[in-house]
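Enquirer: Here's a sequence, model it:
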Amino acid sequence: MEAILSAAAESSRDYARVRDAIRYLVAHADAQPRLADLAGALHLSESRLQRLFTQWAGVSPKRFIQQLTCEAAKARLATGEPLLPLSHELGLSGGSRLHDLFVTLEAMTPGEYQRGGAGLDIGWSVEATRFGPALLAQTARGVCALQFVADEAAGEAWLRGRWPNAALRWREGQGRALCRRLFDPLEAADGPPLALRVQGSNFQIQVWRALLAVPYGGLIGYGQLAAGMGRPGAARAVGNAVGANPVAWLIPCHRVIRAAGALGGYRWGEERKLDLIGWECARLAGAERAVWTA
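Expert: Okay, here's the model as predicted:
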């Protein structure tokens, strides 16, 4: 048990180090800082930082910073690629693919919504991830929540507020395998499609379905998302629905940014949003490089 706790603590420290590295790179992007500058700011050796950052992000700090500029974000928004393709494959094909992860989304019935989850059996746990502790809750028909939380008490409070009449059952470690599948770049992510079972209005469900079509490592503006849904005048309403997303990462609301390239809000913190976007972009860039050099 002590070994497990020690490993978890070290993983948490590594996440904090890389998170601080990302913040430094973004704050000093115009100066294109050298590895030595970054290492000095974090009080780490250059070799240690390079190894840790590359292991976590899949690319070097230099390549990472290239993926985080506003100009890069604007370029992705201006590509003109179809916003809502029929499929939403995540990752790349071939030997260097990131993962073959598909998500299906099903709405809870109006009756379940009105009854506050009465009759629902929800198993939940809080798992350590590279982006901080995450509440993972599941019904027999799929994942109903993935929330970044401060601790177990905050996770339970959120669940009870969302489904006051459901039977909530703490199940230690039930989401561990799924978190590894989602957040560990060294884990094989092959497996059956992931089913989501979410609570929301008809409009929210439409927005969340549209988000599933934004490709891995891609970015989209609020207005573009609204236009792609056939609701060009509803950017504000779309933004509200994006912000109400109950399933972080799997419904990728972190990929929605402002048209000018600014991050925009994020219910789990803008810094975490930056971490998620940067991690995806870096992994995608690393996989693309592997394809072209193979």
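Enquirer: use CA for all of it now, contacts and neighbours both
Expert: Noted.
Enquirer: the strands in the stretch 151-294 of the chain, which residues?
Expert: 167-170, 194-198, 220-221, 256-257 (DSSP state E, counting those that start in this stretch).
Enquirer: what's the last one in contact with?
Expert: Under the criterion Cα atoms under 8 Å, 6 or more residues apart in numbering, residues 219-222, 263-264 lie in contact with strand 256-257.
Enquirer: now swap in the second one and tell me
Expert: Applying Cα under 8 Å, 6+ apart, the set of residues contacting strand 194-198 from outside is 101-108, 139, 141-145, 246.
Enquirer: Now the two most distant members of those residues.
Expert: Leu101 and Met108 (22.4 Å; Cα to Cα).
Enquirer: closest to Arg34 out of the strands of the stretch 151-294 of the chain?
Expert: strand 256-257 (27.8 Å).
Enquirer: tell me how far the longest helix seen in the chain is from the chain's mean position?
Expert: As assigned by DSSP state H, the longest helix anywhere in the chain is helix 2-27. Centroid separation for helix 2-27 versus its chain: 17 Å, with Cα atoms, centre = their mean, to the nearest Å.
Enquirer: Please enumerate the helices of the stretch 1-150 of the chain.
Expert: Applying DSSP state H, counting those that start in this stretch to the stretch 1-150 of the chain gives helices spanning 2-27, 35-42, 46-57, 61-66, 70-77, 110-114.
Enquirer: what helices or strands is the longest one leaning on?
Expert: In other words, helix 2-27. Packing partners of helix 2-27 (3 or more Cα pairs under 8 Å, 6 or more residues apart in numbering; DSSP states H and E): helix 35-42, helix 46-57, helix 270-293.
Enquirer: can you do 10 Å?
Expert: With contacts defined as 3 or more Cα pairs under 10 Å, 6 or more residues apart in numbering; DSSP states H and E, helix 2-27 has these neighbours: helix 35-42, helix 46-57, helix 61-66, helix 270-293.
Enquirer: now the second one and helix 2-27, what's the angle there?
Expert: By that I understand helix 46-57. For helix 46-57 against helix 2-27, the angle between stretch directions is 100 degrees (axes from the mean of the first three to the mean of the last three Cα atoms, to 10 degrees).
Enquirer: Of all the residues in helix 46-57, which ones are buried?
Expert: 46, 49-50, 52-54, 56-57 (16 or more other Cα atoms under 10 Å).
Enquirer: Also the first one?
Expert: Taking 16+ other Cα under 10 Å as the basis for neighbour counts, the residues of helix 35-42 that come out buried are 35, 38-39, 42.
Enquirer: Tell me the one among those nearest to Leu25.
Expert: Lowest distance from Leu25 to the buried residues of helix 35-42 (Cα to Cα) belongs to Leu38, with 7.6 Å.
Enquirer: Can you tell me how far that closest one is from Thr109?
Expert: Distance of Leu38 to Thr109, given as Cα to Cα, to the nearest Å: 51 Å.
Enquirer: one more to put side by side:
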Amino acid sequence: MNVQTQEDGYHYGVMRRAIELIDRDGDGLTLEALAAQMDMSPAHFQRLFSRWVGVSPKRYQQYLTLGHAKVLLRERFTTLEASNNLGLSGTGRLHDLFLRWEAMSPGEFARRGAGLTIYWGWFESPFGPALVMGTQKGLCGVGFAAETGEEHAMQDLLSRWPDAEFVEDPMMLRPWVLTAFGAESADPGKAPLFLIGAPFQIKVWEALLSIPSGQVTTYSEIAQAIGKPRAVRAVGTAVGRNPISWLIPCHRALRKSGGLGGYHWGLPVKRAMLAYEAARAGV
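Expert: You can find the predicted model right below:
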């Protein structure tokens, strides 16, 4: 992995500790207090923070507060239109990351991965260690181990396609991963997605792909968008089963109340993702 993404992974470790402190002590912590808690000088902590997210620690604290989710819903809410295509080809997320995607057919999905070769590798990401999986067609799995642990993340993704053949080959995946996490050395056109799921799940994931970076939606809005307004609970389950975290942005789905809801890889990761995107979008 390149130096940039290694540094991002280290920075996420600092962010994770800061999140825990803010959760415990509130958003009134001073820069000096936060730095002291992490055994850093205020200047070094400020510099590290700003390199990771592009804003000051104080501003980032505002993004991490629980109330920020309500601000996002009020000011950065995305209304998803119920249609078959959902405008995927022109969405900001896909354009920014040079993504293209295709989905496995229902018949292929029913075979539980039989006949598929899935390559995997561990990488550093802005949100801690990331387990990435992909076929020859594109990335099919991204999981995060900062909160759950590496063994749990591995078993989680392996269980999605139990009859597939799994081959460790991080170099095969590396160009796609660099693009996925915004590395400066990434080449355009190098992060295709291969969606492996049931038809209903894929509809939900398509809707998630249409949410621009820095914006959010609700589970009920997704249910409306896919033509199943009464299926909010089923939508929530499908969001939680999204295997390609970050790139299919399930972290942008919130409860109507402004609550974060759950997150498969741990709520601190979800909060960090929302804050990371919001800071860059200037929300």
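Enquirer: still on that earlier bit, same list (the helices of the stretch 1-150 of the first structure) but as JSON lines, adding distance to Leu90 of the first structure.
Expert: Formatted as JSON lines, these follow (distance: least, Cα to Cα, whole Å):
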{"stretch": "helix 2-27", "distance to Leu90 of the first structure": "23"}
{"stretch": "helix 35-42", "distance to Leu90 of the first structure": "31"}
{"stretch": "helix 46-57", "distance to Leu90 of the first structure": "17"}
{"stretch": "helix 61-66", "distance to Leu90 of the first structure": "20"}
{"stretch": "helix 70-77", "distance to Leu90 of the first structure": "17"}
{"stretch": "helix 110-114", "distance to Leu90 of the first structure": "30"}
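Enquirer: Indicate which one of those helices is closest to Glu187 of the first structure.
Expert: Closest approach to Glu187 of the first structure among the helices of the stretch 1-150 of the first structure (Cα to Cα): helix 46-57, 12.2 Å.
Enquirer: which residues in the second structure does the closest one align to?
Expert: Aligned by TM-score structural alignment, helix 46-57 of the first structure falls on residues 42-53 of the second structure.
Enquirer: what's the offset of that stretch from the middle of its chain?
Expert: 23 Å.
Enquirer: Now check the second structure for the residue matching Ala128 of the first structure.
Expert: In the second structure, Ala128 of the first structure lands on Glu124 (TM-score structural alignment).
Enquirer: Just send the helices and strands packed on helix 2-27 of the first structure back as JSON lines, with distance to Ala237 of the first structure too.
Expert: JSON lines is the format used below for those (distance: least, Cα to Cα, whole Å):
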{"stretch": "helix 35-42", "distance to Ala237 of the first structure": "40"}
{"stretch": "helix 46-57", "distance to Ala237 of the first structure": "34"}
{"stretch": "helix 61-66", "distance to Ala237 of the first structure": "32"}
{"stretch": "helix 270-293", "distance to Ala237 of the first structure": "20"}
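Enquirer: picking up where we left off before, could you point out which of the strands of the stretch 151-294 of the first structure sits nearest Val207 of the first structure?
Expert: Val207 of the first structure sits nearest to strand 256-257 of all the strands of the stretch 151-294 of the first structure, at 11.5 Å, using Cα to Cα.
Enquirer: Give me the mean distance between the closest one and the second structure.
Expert: Taken over the aligned residues, the distance from strand 256-257 of the first structure to the second structure averages 1.3 Å (mean Cα distance after the TM-score superposition for the first structure).
Enquirer: What does Arg280 of the second structure correspond to in the first structure?
Expert: Under TM-score structural alignment, Arg280 of the second structure pairs with Arg283 in the first structure.
Enquirer: For the closest residue to that match other than its chain neighbours, list the residues it contacts.
Expert: Leaving aside its sequence neighbours, Arg283 of the first structure sits nearest to Gly58 (Cα to Cα, 6 or more residues apart in numbering; 5.3 Å). By Cα atoms under 10 Å, 6 or more residues apart in numbering, the residues touching Gly58 of the first structure are 51-52, 64, 185-186, 279-287.
Enquirer: repeat for Pro106 of the second structure
Expert: Contacts of Pro106 of the second structure by Cα under 10 Å, 6+ apart are 196-199.
Enquirer: Which PyMOL command selects the buried ones in those?
Expert: To isolate the buried members of the contacts of Pro106 of the second structure in PyMOL, using 16+ other Cα under 10 Å:
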select buried, resi 196+197+198
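Enquirer: would you list the contacts of Pro106 of the second structure in TSV and tack on distance to Arg255 of the second structure?
Expert: As requested, these are arranged in TSV below (distance: Cα to Cα, whole Å):
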residue	distance to Arg255 of the second structure
Ile196	26
Gly197	23
Ala198	24
Pro199	23
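Enquirer: of all the contacts of Pro106 of the second structure, which comes closest to Thr79 of the second structure?
Expert: The closest of these to Thr79 of the second structure turns out to be Pro199 (Cα to Cα; 22.2 Å).
Enquirer: The equivalent of that closest one over in the first structure and Thr109 of the first structure, how far apart?
Expert: Counting by TM-score structural alignment, Pro199 of the second structure corresponds to Asn202 in the first structure. Between Asn202 of the first structure and Thr109 of the first structure the computed distance is 11 Å (Cα to Cα).
Enquirer: ok, now Thr139 of the first structure?
Expert: Noted for Thr139 of the first structure: a distance of 14 Å to Thr109 of the first structure, by Cα to Cα.
Enquirer: okay, the two: which has more neighbours?
Expert: Counted by other Cα atoms under 10 Å, Thr139 of the first structure and Thr109 do not tie: Thr139 has more neighbours, with 18 against 13.
Enquirer: So the more buried one sits against Trp163, correct?
Expert: No - contact criterion Cα atoms under 10 Å: Thr139 of the first structure and Trp163 do not qualify, at 11.9 Å.
Enquirer: and for the two, which residues touch both?
Expert: Shared contacts of Thr139 of the first structure and Trp163, counting by Cα under 10 Å, 6+ apart, come down to 120, 122.
Enquirer: Go ahead and confirm Glu102 of the second structure touches Lys137.
Expert: Yes - at 8.3 Å, Glu102 of the second structure counts as touching Lys137 under the criterion of Cα under 10 Å.
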